[in-house]
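1. The sequence isn't on hand, but the structure is:
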């Protein structure tokens, strides 16, 4: 059966166009039903226009008939912009597209929710509407980083909690372990603690106090890991506080853009033949796709009672489609029940 995913149609920097095009892509390529949340008078004509622009030929043998895409409208009269102060907007905009969409998840009318909107507002609304899982003090934002092995590295937290204590990091480790195991299908995820050295004595008071707790947790804990281990495939899950994680994530994104643009310029200057240009372009596209954030779809918010994925504000239609895919995969896996069971068994 198709999975119902709610999409905040008013979240991204250029909303609602990337969301609408992303929903169309998702419904054509994935087994999902997408519920677009926002002002219907804005969304409906734009959806009609986008469908017309991307219309496909009729089914063979059925002249004039086109497949109907499972895209539905859900009315929300308000939305939270990037300029809004998160805490104030969550309280004052009670009919926002975020709140309406997350209520659908809470009520069981949809399996997951995705937004490319204000990250702080998305986290606050999710915690308020969905609530936290049993045993979880603070939900964590999770990101997937590409590695040299091809298996992405799960890093959390990447911005939800800038100040953490050891117990928070222990809970993050459990959440990351369950996500890597049930969604990425890693049989025994290797969990590392991000620090400035592999030795137990390295790091700050937070990492030194967390280390023995993680060792006693019963996971496949490999000890301290360093920044380079985010990309070499040494660890499947890396745990850190949100301040460090967000800096690592944004640095990685900036470096990926620099490498991609530098490689493109170098190829332009060195490739002369037409055949060489075609081969180089193909290789460059494959290389870029491994680093492109749009391929990873967004950051799952782990620790809430439901599925919530937060994407980039600059998300294009492909990023939106992949965010829908991530939400559907998350909803199909037993992540949340596994987190609660593991934390209860400590």
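-> Here it is on my side, so go on. This structure is a prediction, so every number in the text was calculated from the model and none was measured. Numbers count the residues shown, from 1 in each chain.

2. When you work out contacts or count neighbours from here on, use the C-alpha atoms and nothing else.
-> Will do.

3. what does the helix or strand harbouring residue 336 contact?
-> Assigned by DSSP states H and E, residue 336 falls within helix 335-344. By CA atoms under 8 Å, 6 or more residues apart in numbering, the surrounding residues in contact with helix 335-344 are 133-135, 171, 174-175, 178-179, 182-183, 303-306.

4. From the chain's centroid, how far away is it?
-> Distance of helix 335-344 from its chain centroid, counting by CA atoms, centre = their mean, to the nearest Å, is 20 Å.

5. Buried ones in that helix, by neighbour count?
-> 335, 336, 338, 339, 340, 342, 343 (16 or more other CA atoms under 10 Å).

6. In the strand or helix carrying residue 128, which residues are buried?
-> Per DSSP H and E, residue 128 falls inside helix 119-130. For helix 119-130, burial by neighbour count (16+ other CA under 10 Å) applies to 119, 120, 121, 122, 123, 124, 125, 126, 127, 129, 130.

7. so which of these comes closest to residue 256?
-> Proximity of the buried residues of helix 119-130 to residue 256 (CA to CA) peaks at residue 119, which lies at 21.8 Å.

8. Just the element for the residue lying closest to residue 294 once chain neighbours are set aside, please.
-> In space, and not counting its chain neighbours, residue 294 is closest to residue 319: 4.0 Å by CA to CA, 6 or more residues apart in numbering. Per DSSP H and E: residue 319 is located in helix 317-332.

9. Comparison target below:
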């Protein structure tokens, strides 16, 4: 059985959306067990279903969106997020999922679950829908775990993301790109130039060069590597732009004359399909790559559909044995480096 620790108290729509997503996942996947962490009142409110595969663990504290991440993780020892992470660290669960405070979950991943040996800084990796049906996924790495990065960190991000793409998304030769302000090799600041040199010389990486932000959704690459500050700005810009475009389309078609409204009715099925393609709730959550066991961050506004898909994603990651393989890869790399220095 795959054991998934879920923070019932994290997110704007918690606990109801989390509970509904958990029940949907238990109904869909017979090979998972859910450990649900939350306050006693929340757990008591749950329907008595799937009791053989649903364990309810009462906690007394909650990390809120206003909490300072490091202080909250260190002081709120009985917070649902922290206790769930301890279960993963101690081997009682295989993966942790939360829609709560992003900074606190990243801190929990580092301080409680722990870094993989050989990884300097774990990175946050969301999977973004593209407009290309043949290449529907874009991995963005890092999307906000580290505001400042070195070229060596970006190289590690590329390896982490590549292994995820191969093992979990089943992309045989994932195309790795470096987000830059131009496609030429000499473009960018010193960080980008140094990272380009490392990536271009790296064995076992299918590095295809620089990519500009305007091409990220084209499907021309599978992985876009960048520092966390830039990655987070890209992620929020994409989210905001897509929502704004759909709102504008809806307003234009509904507020126009009869011709606009009739046209809107005719293209409604196509618009619905387009909206579904860009529905990030279907992609799962963002994964903290570089820690010993999977840590998954669902969107703060996650509904039951998003929680369900994040659990599906957690199951796929565990089945792929991604964490074990990437840990072995970096431990071997570190050992090789030590041998070369002798």
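-> That came in fine, so what should we check first? From a predicted model like this one, the values you see are computed outputs, not experimental measurements.

10. Superposed, what's their TM-score?
-> Superposed pair, TM-score by TM-score structural alignment, normalised by the length of structure 2: 0.90. Supporting alignment: 325 aligned residues with a CA RMSD of 1.9 Å.

11. packing partners for the helix holding residue 319 of structure 1?
-> Judged by 3 or more CA pairs under 8 Å, 6 or more residues apart in numbering; DSSP states H and E, helix 317-332 of structure 1 is in contact with strand 3-8, helix 17-29, strand 112-115, strand 308-310.

12. what's the matching range in structure 2 for the third one?
-> Meaning strand 112-115 of structure 1. Taking TM-score structural alignment as the measure, structure 2 aligns residues 95-98 with strand 112-115 of structure 1.

13. same thing with the last one?
-> Under TM-score structural alignment, the alignment places strand 308-310 of structure 1 onto residues 295-297 of structure 2.

14. quick one on the thing from earlier: list the contacts of the helix holding residue 319 of structure 1.
-> With CA under 8 Å, 6+ apart, helix 317-332 of structure 1 has contacts from 3-5, 7, 18-23, 25-26, 30, 32, 111-114, 116, 179, 183, 293-298, 300, 306-309, 311.

15. for stretch 243-251 of structure 1, same thing?
-> With contact meaning CA under 8 Å, 6+ apart, stretch 243-251 of structure 1 is reached by 143, 155, 156, 157, 158, 159, 161, 162, 163, 227.

16. Residue 308 of structure 2 -> structure 1?
-> Match for residue 308 of structure 2 (TM-score structural alignment): residue 321.

17. Return the residue of structure 1 aligned against residue 108 of structure 2.
-> Match for residue 108 of structure 2 (TM-score structural alignment): residue 125.

18. residues in contact with its match?
-> By CA under 8 Å, 6+ apart, the residues touching residue 125 of structure 1 are 90, 98, 99, 102.

19. ok, it to residue 107 of structure 1 distance?
-> In this view, residue 125 of structure 1 and residue 107 of structure 1 are 15 Å apart by CA to CA, to the nearest Å.

20. what does residue 99 of structure 1 give?
-> Look at residue 99 of structure 1 and residue 107 of structure 1: by CA to CA, they are 12 Å apart.

21. Can you show me the helices along structure 2?
-> Along structure 2, counting by DSSP state H, helices occupy 16-28, 40-44, 69-75, 80-89, 102-108, 151-167, 190-201, 228-255, 258-277, 304-320, 322-341.

22. who's in contact with the second one?
-> It refers to helix 40-44 of structure 2. Helix 40-44 of structure 2 has contacts (CA under 8 Å, 6+ apart) with 15, 56, 57, 58, 59, 60.

23. gap between the fifth one and residue 39 of structure 2?
-> Translated: residue 59 of structure 2. Using CA to CA, residue 59 of structure 2 is found at 5 Å from residue 39 of structure 2.

24. what sits in contact with each of the two?
-> Counting by CA under 8 Å, 6+ apart, the shared contacts of residue 59 of structure 2 and residue 39 are residue 80.

25. farthest residue from the center of structure 2?
-> Distance from the C-alpha centroid of structure 2, by CA atoms, centre = their mean, peaks at residue 258 (43.1 Å).

26. for residue 103 of structure 2, what are its contacts?
-> With CA under 8 Å, 6+ apart, residue 103 of structure 2 has these contacts: 69, 70, 145.

27. Can you tell me which of these has the most neighbours?
-> When neighbours are counted by other CA atoms under 10 Å, residue 145 leads the contacts of residue 103 of structure 2 with 24 neighbours.

28. ok, so what distance separates it from residue 102 of structure 2?
-> When residue 145 of structure 2 is compared with residue 102 of structure 2 (using CA to CA), they lie 9 Å apart.

29. ok, now residue 70 of structure 2?
-> Residue 70 of structure 2 sits 11 Å away from residue 102 of structure 2, going by CA to CA.

30. What distance do you get for the match of residue 308 of structure 2 to residue 30 of structure 1?
-> Using CA to CA, residue 321 of structure 1 is found at 9 Å from residue 30 of structure 1.

31. Which one's more surrounded, the two?
-> residue 321 (28 against 16).

32. Residue 99 and residue 107 of structure 1: who's more crowded?
-> A count of neighbours by other CA under 10 Å puts residue 99 above the other of residue 99 of structure 1 and residue 107, at 25 against 10.

33. Give the aligned equivalent of residue 326 of structure 2 in structure 1.
-> Match for residue 326 of structure 2 (TM-score structural alignment): residue 339.

34. Please identify the residue in structure 1 that aligns with residue 73 of structure 2.
-> Using TM-score structural alignment, the equivalent of residue 73 of structure 2 in structure 1 is residue 90.

35. before we move on, the earlier item: turn the helices and strands packed on helix 317-332 of structure 1 into JSON lines, columns for mean neighbour count.
-> Putting these into JSON lines (neighbours: other CA atoms under 10 Å) gives the following:
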{"stretch": "strand 3-8", "mean neighbour count": "28"}
{"stretch": "helix 17-29", "mean neighbour count": "22"}
{"stretch": "strand 112-115", "mean neighbour count": "30"}
{"stretch": "strand 308-310", "mean neighbour count": "28"}
